[in-house]
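1. just need the structure, nothing else, for what follows:
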Amino acid sequence: MSTEEVFSFAKQMTDSITCLRDGGHHLQAVMLTYVAIEQMAWLSVEPLRSGPADFQKWVDSYMQPYDPLPCTAREIWEARNGLLHMGTAESSANRDSDEIRLVCYVYGSTPKLSNKSEGVVFVRVEDLVTSYLTGVLWFLTYLHENPNALRVAQGKIARMLTQRPLQL
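-> As a prediction, this is how the structure comes out:
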C-alpha cells in the first residue's frame, strides 16, 4: 500500500495555500490551512465523523512535536473557529475562558514581537503553514508504518471531492 493518494491530496491543498499566500491573501491562506488541518485530522480517525478533539490530537501528534507553534492545540482550534465562522481572531472560548489566548496573525519578515499581554499570542502565517506541512510529512510517515491507518485514510480520500484525471 502507498501513501501516494494522501500525499497528492496534501500537495493540492498546499499548492492552494501557497497560491493564496503568494497573492497577498494571507488570512485566506490561514483559513485554508485550518481547513487542511481539519481534513488531515479526519483522515486520521476511524469514524466517518471527526470533531474538535480529533483536530487537536492531530495538531498535538504531528505539528507541535516537530515544528511547534507558540500556542496550544486548543488555542489553534479556537483560532480556527473564530476565523472560519466569524472572520475574527476571537472565538467564544476567548471571551469565556482566561486559559485560551487570542491568536493574532502576522506575516512577512516581521521583527521579533514583544508581547506584553498574557491573553494574546502572535503566530506568523508562514509558521502556521510550515507547521502544517511538517505535520503532513510526519502523518505520512505514520501512515506508511501503520497499514490499518493507511487503509482508513485511503478510504476517506476516495470519498473526497477532488480533481482526478479522466480515465478513458
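2. could you use CA atoms for every contact and neighbour count after this?
-> OK.
3. contacting residues around Met13?
-> For Met13, the contact set (Cα atoms under 8 Å, 6 or more residues apart in numbering) comprises 32, 36.
4. try it again with 10 Å
-> 7, 19, 32-33, 35-37, 39 (Cα atoms under 10 Å, 6 or more residues apart in numbering).
5. and this one, please, so the two structures can be compared:
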Amino acid sequence: MCYENKSFRAAIILIYSGIDAMAALDIPCGQTVSGRNDFIKWCDRYLKFKSMEKITGTELYAARCGIIHTYSSESDFLKRENCRQIGYMDRSAMDVIYKPDIDETLVMVSVEALINAFFSAINEFLIEALSNSGRSRSLKKG
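-> Below you'll find the model as predicted:
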C-alpha cells in the first residue's frame, strides 16, 4: 500500500522492520533476542534479487540503520563496515544497478524489487522453517 501510494521511504522502513521480525523468528533455540548478525544472516540466506549483482546482508543492514536511525541512506555502520551504500529507485528494468566506473561505493535498488525479494524471502523462510519440526515448534510458540 505504501508503494502503491508512492510512499517509498515508508515502504522501505516497513520492509526493514519486517526483516527484523523474520530474523527474530529465525534465532536459534535458547537465544532470547535477535541482533545485527541475525539480520545479516537472514538476508544473506533468503533475500535474493533477480540480478547478477548481489547485495550482501551487511549492505542491507547498513541501509536499514540509515533509513531507520537517520532517515537517510547513510549510517555509522555503513562507514564502519566500508560497504556499498544502497540508494533506492522506483520501478526499473533491472532490480539492482551497480556501475563501479561511476561510483564504486553506491548500488541502486528498485523499491519494487526490494518488496518482491522480501515477500519471496518470507515464503522461502516459512516453507523451510515449517518443514523442519524443531524450528516449526519454535515458530508456533511465538
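6. just to revisit the earlier point, tell me which two of the contacts of Met13 of structure 1 sit farthest apart.
-> Largest separation among the contacts of Met13 of structure 1 by Cα to Cα: Cys19 and Gln39, giving 18.9 Å.
7. who has more neighbours out of these two?
-> Taking neighbours as other Cα atoms under 10 Å, Cys19 of structure 1 and Gln39 compare with Gln39 leading, 19 against 14.
8. test my guess that the more buried one contacts Ala10.
-> Yes: counting by Cα atoms under 10 Å, Gln39 of structure 1 touches Ala10, with 9.4 Å between them.
9. which one in structure 2 is furthest away from the centre?
-> Distance from the C-alpha centroid of structure 2, by Cα atoms, centre = their mean, peaks at Ser133 (26.0 Å).
10. read off where the lengthiest helix in structure 1 ends up in structure 2.
-> The longest helix of structure 1 (DSSP state H) is helix 125-145. Aligning helix 125-145 of structure 1 against structure 2 (TM-score structural alignment) gives residues 111-131.
11. after superposition, how close is the matching stretch to structure 1?
-> Following superposition, stretch 111-131 of structure 2 is found to deviate from structure 1 by 1.0 Å on average (mean Cα distance after the TM-score superposition for structure 1).
12. may I see the buried residues of that stretch?
-> Neighbour counts over stretch 111-131 of structure 2 (16 or more other Cα atoms under 10 Å) mark 111-119, 121-122, 125-126, 129 as buried.
13. ok, stretch 53-63 of structure 1 next?
-> By 16+ other Cα under 10 Å, the buried positions in stretch 53-63 of structure 1 come out as 54-56, 58-60, 62-63.
14. center of structure 1, which residue is that?
-> Geometric centre of structure 1, nearest residue: Ile37, 2.7 Å, by Cα atoms, centre = their mean.
15. counterpart of that one in structure 2?
-> In structure 2, the residue matched to Ile37 of structure 1 (TM-score structural alignment) is Ile19.
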